[in-house]
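>>> Predicted model, plus sequence, below.
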Amino acid sequence: MSRHKLANFLVQAWYRQHLIWLTLLLLPIAYLFRLVVLVRKYCYQYHLFTSTCLPVPVVIVGNLTVGGTGKTPFVIWLVNYLQSNHIKVGVISRGYGGNNNQAPVFINNSSHAIEVGEEPILIYQQTNCPVVVCKNRVAAANYLLAKTSCEIIISDDGLQHYALARDLEIALIDGTKRYGNGQCLPAGPLREPLSRLTTVDYIIVTEGNSLQETVMQLLPQGLILLINPSQQVDKFMLQDKVIHAVAGIGHPERFFHMLRTLKLRFFEHSFPDHYHYTKESLNFGEDAVIVMTEKDAIKCKEFATKDFYYLPVKAELPERFSGNLLTRVRQLLSKEH
């Protein structure tokens, strides 16, 4: 069994209603992992480990589970929303999927996903906001503050990165998968016990359907031609084509479901999250039309053809949430750090 197939089998086991033999075997390790997580958290809480406080407010956007929860679209929405209210925002990211994240570096128009990861590039492109990538988020934040005049820092991921003190925590939850079997890694999808959610400031449920929850909807925009992003394509132009849908994200089924709502028929191709594509890996035949996520498109620009398209999404959140969040942020900005 290949590594990718084994990983898929394990993820499927996490989201079964009952524990199976594999997750039962992994339970002792999961209990040990949970213990280490709790001890580490208490070490920061009681100042045995140092958390760095910054002179500006820090907002952490993260998730409790492994896999896609719509974090990047939310960060893009949050940055644009704060900027529209005349707040100077900076973003820091670890740069998952990149191999050059040891020293802080700003994202620019020449940045490559193989070096800094595709998510920071996407955030930069969609917000025109200063974005710094570094494995050490404290170093990233200090570098950002030294080079810009930002008033608030958004940390893309980092809910478990307690070395950086935070003023606000926002956790995202997948509205379909939720918490799986409720177990910690590696027997389940949880990075921390479920009780951690009682300590965050906001919980956002992606594609949820409960009136009691703050729900984020991801709305598909028009199909874009990859070699010419200024050209939007009508979906009806592709209805008679042989379409291959490509998703290398944490929750590929969400993307495939979105394409089905657009009445497109296609062959599904799931790749690991942060997968580095080659021309050969997307060779599905001479007449194949490829439709992918915007995140995947960033890694395919160099070899894209006239048959490569991507589908951007836009986050939409309730007004009551955005208004409440803006009030909290302004309160933080009015306080001295």
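Thanks, I have it. Numbers count the residues shown, from 1 in each chain.
>>> alpha carbons only for contacts and neighbour counts from here, please
Noted.
>>> tell me, which helix in this structure spans the most residues?
helix 21-45 (DSSP state H).
>>> Could you list the buried residues of it?
23, 26-27, 30-31, 33-34, 37, 41 (16 or more other Cα atoms under 10 Å).
>>> can you check stretch 113-122 too?
In stretch 113-122, counting by 16+ other Cα under 10 Å, buried: 113-114, 116-122.
>>> Most widely separated two among those residues?
Pairwise distances across the buried residues of stretch 113-122 peak at 13.3 Å for Ile114 and Leu122 (criterion: Cα to Cα).
>>> quick one on the thing from earlier: name the helices or strands packed onto whatever helix or strand comes next after the longest helix of the chain?
As assigned by DSSP states H and E, the chain's next helix or strand after helix 21-45 is strand 58-63. Other helices and strands packing on strand 58-63, by 3 or more Cα pairs under 8 Å, 6 or more residues apart in numbering; DSSP states H and E, are helix 71-84, strand 152-156, strand 168-174.
>>> ok, structure two:
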Amino acid sequence: MAHAESLLLVTGAAGKVGQAFIARLLADPAFTHFRVRALCHKRTLPPKPRLEVVKGAMQERADVNRAMEDVTHVLHLATSKETPDEVMDVAVKGMFWLLEAARTSASLKQFVLVGGDAAIGHFFYPRSAPVTEEVAHSAYPGCYALSKVLEEVMLEQYQIQYGLNGCCLRAPWIMEKDDFKYQLSFGDDVFGGPRWCELVGDADALRYRETGAVPVMLDAEGRPVKRNFVHVDDLVSALLLALDNPRAHQQLMHVCMDEPVDYGELGDYLARTRGLPLVPIRTPYHSTWLDNRKARLLLEWRPRYDLARMVEAAWSFERSPDDPRVVWYPG
């Protein structure tokens, strides 16, 4: 049975998730009826068959309306990190313009949002049980976490107010290439937080860099912290499974590893397989376990990356000269 042609708008298309998703969708025989329109602002994408790039800013209604013309599906990835001067324009105003265009569209079939565990506090708050999708929003301090709460709430309300066929896949920290290795760096090249060099001081950080030492994050009681991650390949798999899936209708689902990374187990694995020395570091952070059973049930999705595979993929990655390590956002 032939599929009707679909036009998918991807915002934030030049980011790690956007690029990986577009490449996978365009190469998948199941989605040959999809064309992709990428809304790009500061960065762009190289030409590909069935890919159209439009330039514009999320906060400009005319740009969003132009990008939304004849669109059947939206994948909203555009975000702004800890940048107070622009976060509300991008995350709230931009989301509002997208939702308004979706609400009045004669062609739109589905709106998919990638949310973040910043909306439920990441590892900032103690949890006595696994975190399910029913846990209340609880942003940690900062404008980025607040923006992730507001995005999810806006989508939920448009689903209630107007019956929008929306879906939110809430992801924790997204890893690709050698990201997982660099989140353990004692240098200024650390990816995301904590910034280990600031926790131990300059002299110790220099010594740890020279020995290749690995930080083992502990909570205030000295127990290894459990922290949630997802590999970009697993997230993209879940997104493809959610497209046009009736079981994704108006659902919020956690998309993450089956088990969070235990920093104690991570340190032991790296010491055993690579002989790296370990540096236990007490922090104010708390272990959190995101429950992914809903996505496993409704999407029949299974993450392929566990701790060992995440480590091996990051440590074996060899960066080509034309692919410098550029971190557009810290996490």
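Noted; the coordinates are in hand. Owing to the predicted nature of the structure, the values given are computational and were not obtained by experimental measurement.
>>> Put one on top of the other, what's the TM-score?
Once the chains are overlaid, their TM-score stands at 0.33 when taken by TM-score structural alignment, normalised by the length of structure 2; 154 aligned residues with a Cα RMSD of 5.0 Å.
>>> With respect to Ala140 of structure 1, which of the buried residues of helix 21-45 of structure 1 is nearest?
Distances from Ala140 of structure 1 to the buried residues of helix 21-45 of structure 1, taken by Cα to Cα, are shortest for Lys41, at 21.7 Å.
>>> On the three-state scheme, Phe255 of structure 1 is what?
Per DSSP: H, G, I helix; E, B strand; the rest coil, the secondary structure class of Phe255 of structure 1 is helix.
>>> ok, it - how many residues close by?
20 (other Cα atoms under 10 Å).
>>> mind listing what it touches?
247, 293 (Cα atoms under 8 Å, 6 or more residues apart in numbering).
>>> So which of the buried residues of helix 21-45 of structure 1 is the closest to Tyr143 of structure 1?
Set against Tyr143 of structure 1, the nearest of the buried residues of helix 21-45 of structure 1 by Cα to Cα is Lys41 (25.7 Å).
>>> out of the helices and strands packed on strand 58-63 of structure 1, nearest to Gln45 of structure 1?
Nearest to Gln45 of structure 1, of those and by Cα to Cα, is strand 168-174 at 15.5 Å.
>>> who does the closest one touch, helix- and strand-wise?
Using 3+ Cα pairs under 8 Å, 6+ apart as the test, strand 168-174 of structure 1 ends up in contact with strand 58-63, strand 202-206.
>>> Now tabulate the helices and strands packed on strand 58-63 of structure 1 in CSV and tack on distance to Lys314 of structure 1 and mean neighbour count.
Shown next, in CSV, are these (distance: least, Cα to Cα, whole Å; neighbours: other Cα atoms under 10 Å):
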stretch, distance to Lys314 of structure 1, mean neighbour count
helix 71-84, 7, 19
strand 152-156, 17, 24
strand 168-174, 16, 21
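>>> Reformat the ones you listed into TSV and put distance to Ile60 of structure 1 next to each item.
Putting these into TSV (distance: least, Cα to Cα, whole Å) gives the following:
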stretch	distance to Ile60 of structure 1
helix 71-84	10
strand 152-156	5
strand 168-174	5
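>>> can you tell which of those is closest to Leu311 of structure 1?
The nearest among these, by Cα to Cα, is helix 71-84 at 12.8 Å.
>>> That closest one vs strand 152-156, what angle?
Using axes from the mean of the first three to the mean of the last three Cα atoms, to 10 degrees, the direction of helix 71-84 of structure 1 lies 170 degrees away from that of strand 152-156.
>>> what residues does helix 71-84 of structure 1 touch?
Contacts for helix 71-84 of structure 1 (Cα under 8 Å, 6+ apart): 61-63, 88-89, 119, 123, 126-127, 129, 154, 156-157, 172, 218, 313-316, 326.
>>> rerun that using 7 Å as the cut-off
62, 89, 119, 123, 126-127, 156, 172, 314-315 (Cα atoms under 7 Å, 6 or more residues apart in numbering).
>>> returning to that earlier point: so which of the helices and strands packed on strand 168-174 of structure 1 is the most surrounded?
strand 58-63 (a mean of 24; mean count of other Cα atoms under 10 Å).
>>> what's the angle from it to helix 71-84?
150 degrees.
>>> Show me what the one helix or strand Val132 of structure 1 maps to is packed against.
In this assignment (DSSP H and E), Val132 of structure 1 forms part of strand 131-133. When contacts are defined as 3 or more Cα pairs under 7 Å, 6 or more residues apart in numbering; DSSP states H and E, strand 131-133 of structure 1 packs onto strand 89-93, strand 105-106, helix 137-147.
>>> mind running it again at 10 Å?
Applying 3 or more Cα pairs under 10 Å, 6 or more residues apart in numbering; DSSP states H and E, one finds that strand 131-133 of structure 1 makes contact with strand 89-93, strand 105-106, helix 113-116, helix 118-127, helix 137-147, strand 152-156.
>>> Just put those in a markdown table and tack on distance to Val79 of structure 1.
Listed next are those as a markdown table, based on distance: least, Cα to Cα, whole Å:
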| stretch | distance to Val79 of structure 1 |
| --- | --- |
| strand 89-93 | 7 |
| strand 105-106 | 16 |
| helix 113-116 | 19 |
| helix 118-127 | 7 |
| helix 137-147 | 15 |
| strand 152-156 | 8 |
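>>> so which of the ones you listed gets nearest Ala297 of structure 1?
helix 118-127 (9.1 Å).
>>> what angle separates that closest one from helix 71-84?
Using the same axes, to 10 degrees: helix 118-127 of structure 1 against helix 71-84 is 30 degrees.
>>> Please tabulate the helices and strands packed on strand 168-174 of structure 1 in TSV, including the columns distance to Val133 of structure 1.
Below are these laid out as TSV (distance: least, Cα to Cα, whole Å):
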stretch	distance to Val133 of structure 1
strand 58-63	15
strand 202-206	24
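>>> closest one to Ala140 of structure 1 among these?
Per Cα to Cα, nearest to Ala140 of structure 1 of those: strand 58-63, 12.4 Å.
>>> quick one, the closest one and strand 89-93 angle?
50 degrees.
>>> any idea how far Val37 of structure 1 is from Ala30 of structure 1?
Look at Val37 of structure 1 and Ala30 of structure 1: by Cα to Cα, to the nearest Å, they are 10 Å apart.
>>> now Thr127 of structure 1
38 Å.
>>> Check Trp14 of structure 1 too.
Taking Cα to Cα, one finds Trp14 of structure 1 at 12 Å from Ala30 of structure 1.
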